[in-house]
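Trainee: all I have is the shape, not the residue letters:
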């Protein structure tokens, strides 16, 4: 399964390129509690809690049997399974035909295959720009 790769030419957003997994929650595992991660997290089991990553290239993959109950706040996310809660992706969201999201999706870039289901709102969030520094005029 290809994760993500390349670069969006319009906004110059760097997408994650990978093929490895740093952390795996297997299909025979259920985790209860919030998860803060870096790198690549793959959820094939059940996770009841919020997931967050502040790392710019972090990637969350929810496998076909994966189920998340909680809020997701990550830069990049690929969903093949089910998420019950809002999804916030500052860079990229990819939804397979089997993906089901019961919540709102806040995204910068999104790709959806026919059959993906979102039971909530899609909210586009442009790239966050840094505030300009104010310099008073010299007198």
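Mentor: Great, that's in hand. Please read all numbers here as calculations on a predicted model, not as lab measurements.
Trainee: rest of the way, CA atoms for contacts and neighbours
Mentor: Will do.
Trainee: next up, the contacts around residue 28.
Mentor: By C-alpha atoms under 8 Å, 6 or more residues apart in numbering, the contact set of residue 28 is residue 45.
Trainee: look at it and give its secondary structure.
Mentor: Classification of residue 28 using DSSP: H, G, I helix; E, B strand; the rest coil returns coil.
Trainee: please report how far residue 44 lies from residue 83.
Mentor: Note on residue 44: its distance to residue 83, by C-alpha to C-alpha, to the nearest Å, is 12 Å.
Trainee: which element, helix or strand, includes the spatially most central residue of the chain?
Mentor: The residue lying closest to the centre of the chain (C-alpha atoms, centre = their mean) is residue 77, at 2.7 Å. Secondary structure from DSSP states H and E places residue 77 in strand 72-79.
Trainee: this is the comparison structure:
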């Protein structure tokens, strides 16, 4: 009697997943988080987090907010916040990130630019000389 249809909310917080054994050729654009255990030959763009699992591999460019990588990557990375490289990961190419964490054992054959989002400090106080 009082049942009303609830409006459907977007499924943010859920994770898209490409399983092991799947090969995708082309570009992926996603707003949600993503886990890749298969192979992507192409570019990936997201405002969320990407996890490349131990069997995952990307050959192309990645632009996202955060990236955890255990698999293989060849190309250019642009990470807005944190790039976390696990011990079994292999990265070859170019990396631009704000923060970087690399576990011992990882292969990191890349040029890396650390870009912080710091606000320049100004000194408004006048210095007095004695």
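Mentor: That came in fine, so what should we check first? Since the model is a prediction, treat every value here as computed from it, not as a measurement.
Trainee: the residue nearest to the centre of the first structure contacts residue 99, correct?
Mentor: No - in this structure residue 77 of the first structure lies outside contact range of residue 99 using C-alpha atoms under 8 Å: 11.6 Å.
Trainee: what is the neighbour count of the equivalent of residue 85 of the second structure over in the first structure?
Mentor: Under the alignment (TM-score structural alignment), residue 85 of the second structure maps onto residue 95 of the first structure. The tally of other residues near residue 95 of the first structure (other C-alpha atoms under 10 Å) stands at 23.
Trainee: residues shared between the contacts of residue 44 and residue 83 of the first structure?
Mentor: Counting by C-alpha under 8 Å, 6+ apart, the residues touching both residue 44 of the first structure and residue 83 are residue 67.
Trainee: quick one: the strand holding residue 77 of the first structure aligns where in the second structure?
Mentor: On the second structure, the counterpart of strand 72-79 of the first structure by TM-score structural alignment is residues 62-69.
Trainee: which residues touch the matching stretch?
Mentor: Under C-alpha under 8 Å, 6+ apart, the answer for stretch 62-69 of the second structure is 43-54, 75-86, 89.
Trainee: and if you look at stretch 37-50 of the first structure?
Mentor: Contacts with stretch 37-50 of the first structure, where a contact means C-alpha under 8 Å, 6+ apart, come from 20-35, 51-55, 57-72.
Trainee: and stretch 91-111 of the first structure, by the same measure?
Mentor: By C-alpha under 8 Å, 6+ apart, stretch 91-111 of the first structure touches 13, 15, 64, 75-90, 112-127.
Trainee: can you pull the buried residues of that stretch?
Mentor: Neighbour counts using 16 or more other C-alpha atoms under 10 Å place 91-96, 98-110 of stretch 91-111 of the first structure among the buried residues.
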